[in-house]
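J.: this one's sequence-less:
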């Protein structure tokens, strides 16, 4: 059938004009070439398609049946070409984006809202997955682009940095105030009771409400912290050991990054609560269920209104990069190119 495509075009033109000569003029080929094409098509399908008459040629009954199908097929081709022209002229397209719920809520939306407003003819589909699953979908070409936390990527995937994020530990202030403590050196100098008079409180570091107020400024409120106010690694180690630590599930890239930090500093917990949603981690921390591992940039509203406070670490967790990832060697649709340009991604 594929080999007959040119013959079908000749057949359609001859049938429409009813004349070999007029068909030859329209197709800009010779009359013998037209006659040869019709002869080859009839030979290929084994059926006579035309009969000669005084005015030229006419379709046989079988030729009329074939003509109806060829006419619809060529009409669809014309409609397809028109659709492509409109697609190009109006900027019509479709982008499939893979992203985690947290990155979608706190980063992607900042790009999507103005992009959709400026490009109303581009359809956007959001596929919410972890960074690892987003990379898998990208490799399988099931999505066009992914917003991910930077991690090891296959060679054919390009990564473009968008924003840095910072992992922190947070808790409700009441949870911290009720944490068992050992008197600090400053407390002894103030005349407070010693560990000898309160043996049950002698095993934990102090993180009282008054100290936490000095140690943990709310977001966007700069405050100097003196060396004497900074908790030591031993303090943090004890805090984690005697607290419920709430984190994302193990397979998550964020969890791996924080786990590496905890192991490097020998911070361990006896009770771990795993959750697959960072918003829930914030909610659980806000009601005093334990200490949560979250991203500072995603926790801003909770920190500003005092629902949670940040636990100061002697050594901050290394910052991470968030960016867009897409296949390097794959043909990029005009819609995707428009999105990349809009986000200033080269």
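T.: Structure's in. What do you need? Only a predicted model underlies this, so the values are computations on that prediction, with no experimental measurement involved.

J.: C-alpha from now on. contacts and neighbour counts both.
T.: Will do.

J.: just the strands in the stretch 101-250 of the chain please.
T.: 122-128, 145-149, 157-165, 167-171, 244-248 (DSSP state E, counting those that start in this stretch).

J.: Which positions in the third one come out as buried?
T.: Using 16 or more other C-alpha atoms under 10 Å as the test for burial, strand 157-165 gives 157, 159, 160, 162.

J.: tilt between that strand and strand 145-149?
T.: 50 degrees (axes from the mean of the first three to the mean of the last three C-alpha atoms, to 10 degrees).

J.: List the contacts of strand 157-165.
T.: Strand 157-165 is contacted from outside by 139, 150, 295-297, 319-328, 345-346, using C-alpha atoms under 8 Å, 6 or more residues apart in numbering.

J.: and those, which are buried?
T.: Using 16+ other C-alpha under 10 Å, the buried ones in the contacts of strand 157-165 are 139, 150, 295, 296, 297, 322, 323, 324, 325, 326, 327.

J.: So the first one sits against residue 329, correct?
T.: The one in question is residue 139. No. Here residue 139 lies out of contact with residue 329, judged by C-alpha atoms under 8 Å, at a distance of 11.4 Å.

J.: Show only the entries of the contacts of strand 157-165 found in strands.
T.: 295, 320, 321, 322, 323, 324, 325, 326, 327 (DSSP state E).

J.: With respect to residue 302, which of those is nearest?
T.: residue 295 (11.5 Å; C-alpha to C-alpha).

J.: For the closest one, list the residues it contacts.
T.: Residues in contact with residue 295 (C-alpha under 8 Å, 6+ apart) are 165, 166, 167, 168.

J.: biggest separation within those, which pair?
T.: 165 and 168 (9.8 Å).

J.: Now list whatever residues contact both of those two.
T.: With C-alpha under 8 Å, 6+ apart, residue 165 and residue 168 have common neighbours 295, 296.

J.: Make CSV out of the buried ones among the contacts of strand 157-165 and add distance to residue 306.
T.: Below are those laid out as CSV (distance: C-alpha to C-alpha, whole Å):
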residue, distance to residue 306
139, 42
150, 30
295, 16
296, 14
297, 15
322, 27
323, 30
324, 33
325, 35
326, 39
327, 42
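
J.: Give me the buried subset of the contacts of residue 295.
T.: 167, 168.

J.: Check the contacts of residue 295 against residue 109 and report the nearest one.
T.: Out of those, the member with the shortest distance to residue 109 (by C-alpha to C-alpha) is residue 165, at 16.0 Å.

J.: Can you give me the buried ones in stretch 241-250?
T.: Under 16+ other C-alpha under 10 Å, the buried positions of stretch 241-250 are 241, 243, 244, 245, 246, 247, 248.

J.: Comparison target, given below:
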């Protein structure tokens, strides 16, 4: 279809007004220009669209058929414009965020409460999965934003830092005292002698810790694997063993003495947490708003 939309707009207006002069006033176009446009459209479609009458113009049978379809088209366009206006005026939109369960609870939720208060009409979808899965979804465009530990390869993403997290080994004072009495060991040797509790191997944090353990020749004789950080912390509080957790998430427990830290000669290297998004998605209005908010 080579006919321009403006010709159909003129045709539509003339048919509604029933008069070329009235359509000219409505569109702020001269009457000769209106007549010329109708003639061009009729030539393009190779059909006669209007009959002149003493009171103006009326549609031919072919013109009535075309008007029916053009009306539907313009009604759809008007509905689309109205919807866009409503989205703009009310701040309607959506944002999909990928995040691990741990970071969702401890890092993302505090942001969301304030952000949603500023943008009450935005729809936010949270996709909870591993960091590796979140990065895959960022690559293929399935999500708008991810909260992850900063990957080594950042070629495909842009990001804004949210600070660092540090892993520590903790347990209850009673568990530590009993383990030391039973084994007469300290430091990293406690990890070999006691029950070590870690996140499961699908978790990016576990992969990071496995490297630390291998580097320090730690091969726990008793190992419990747990799916979430929340459960891992609860298991530690219950006194079931030594858990590797993120220091910030047990800060109150360490301060109160409910948990104690197992000192290690070599500290576990801290990891940087970032909000990441795929390069080239900067045109997303609410993604930009959220990035500005967390920066």
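T.: It's in. The model shown is predicted, which means the values in this text are computed figures rather than measured ones.

J.: one step back: out of the strands of the stretch 101-250 of structure 1, which is closest to residue 277 of structure 1?
T.: strand 244-248 (6.8 Å).

J.: That closest one aligns to what range in structure 2?
T.: Here strand 244-248 of structure 1 aligns to structure 2 at residues 195-199, judged by TM-score structural alignment.

J.: By how much does the matching stretch deviate from structure 1 on average?
T.: Stretch 195-199 of structure 2 differs from its equivalent in structure 1 by a mean of 1.5 Å after superposition (mean C-alpha distance after the TM-score superposition for structure 1).

J.: contact partners of that stretch?
T.: Counting by C-alpha under 8 Å, 6+ apart, 205-206, 220-229, 232, 240-244 sit against stretch 195-199 of structure 2.

J.: What's the ChimeraX line that selects buried ones from those residues?
T.: Of those, the buried ones go into a single ChimeraX selection, burial set by 16+ other C-alpha under 10 Å:
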select :205,206,220,223,224,226,229,232,240,241,242,243,244
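
J.: Now go through the contacts of stretch 195-199 of structure 2 and say which are in helices.
T.: Of the contacts of stretch 195-199 of structure 2, the ones assigned to helices by DSSP state H are 205, 206, 229, 232.

J.: Just send these back as TSV, with distance to residue 253 of structure 2 too.
T.: Below are these laid out as TSV (distance: C-alpha to C-alpha, whole Å):
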residue	distance to residue 253 of structure 2
205	21
206	22
229	14
232	13
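
J.: Let me know the closest of these to residue 8 of structure 2.
T.: residue 205 (60.7 Å).

J.: coming back round to it: for the strands of the stretch 101-250 of structure 1, which one sits closest to residue 209 of structure 1?
T.: strand 167-171 (12.1 Å).

J.: helices and strands around that closest one, which ones?
T.: Helices and strands touching strand 167-171 of structure 1, by 3 or more C-alpha pairs under 8 Å, 6 or more residues apart in numbering; DSSP states H and E, are helix 278-286, strand 291-295, strand 309-310.

J.: Of these, which is nearest residue 42 of structure 1?
T.: That would be helix 278-286 among these, by C-alpha to C-alpha, at 68.9 Å.

J.: tell me, the closest one lands on which residues of structure 2?
T.: Counting by TM-score structural alignment, helix 278-286 of structure 1 corresponds to 229-237 in structure 2.

J.: Pull the contacting residues for the residue minimising distance to the centre of structure 1.
T.: In structure 1, the centroid-proximal residue (C-alpha atoms, centre = their mean) is residue 99; its distance is 2.4 Å. Contact analysis of residue 99 of structure 1 by C-alpha under 8 Å, 6+ apart lists 126, 127, 128, 129, 130, 131, 134, 146, 147, 148.

J.: Give the burial count for the nearest residue to the fourth one once chain neighbours are set aside, as a bare number.
T.: Read that as residue 129 of structure 1. Distances taken as C-alpha to C-alpha, 6 or more residues apart in numbering place residue 100 nearest to residue 129 of structure 1, at 4.8 Å, with adjacent residues excluded. As a burial measure, residue 100 of structure 1 scores 22 neighbours (other C-alpha atoms under 10 Å).

J.: Leaving out chain neighbours, which residue sits closest to residue 130 of structure 1?
T.: Nearest to residue 130 of structure 1 is residue 100, by C-alpha to C-alpha, 6+ apart, at 5.0 Å.

J.: which ones are touching that neighbour?
T.: 128, 129, 130, 131, 147, 148.

J.: same question, residue 289 of structure 1
T.: 175, 244.

J.: and if you look at residue 241 of structure 2?
T.: 171, 175, 194, 195, 196, 197, 235.

J.: The third one contacts residue 179, doesn't it?
T.: Put plainly, it is residue 194 of structure 2. Yes. In this structure residue 194 of structure 2 lies within contact range of residue 179 using C-alpha under 8 Å: 6.7 Å.

J.: Look up how far residue 12 of structure 1 lies from residue 50 of structure 1.
T.: Residue 50 of structure 1 sits 11 Å away from residue 12 of structure 1, going by C-alpha to C-alpha, to the nearest Å.

J.: among the contacts of residue 241 of structure 2, which two are most distant?
T.: Spatial extent of the contacts of residue 241 of structure 2 (C-alpha to C-alpha) is set by the pair 194 and 235 at 14.0 Å.

J.: what about the counterpart of residue 42 of structure 2 in structure 1, how many neighbours?
T.: Alignment note (TM-score structural alignment): residue 42 of structure 2 maps to residue 39 of structure 1. Neighbours of residue 39 of structure 1 under the rule other C-alpha under 10 Å: 16.

J.: what's the answer for residue 187 of structure 2, then?
T.: 11.

J.: residue contacts, it?
T.: Going by C-alpha under 8 Å, 6+ apart, residue 187 of structure 2 touches 262, 263, 264, 265.

J.: Return the residues in contact with residue 130 of structure 2.
T.: By C-alpha under 8 Å, 6+ apart, the neighbours of residue 130 of structure 2 are 99, 100, 202, 203, 204.

J.: which two from those residues end up farthest apart in space?
T.: Farthest pair in the contacts of residue 130 of structure 2 (C-alpha to C-alpha) is 99 and 202. Separation: 14.2 Å.
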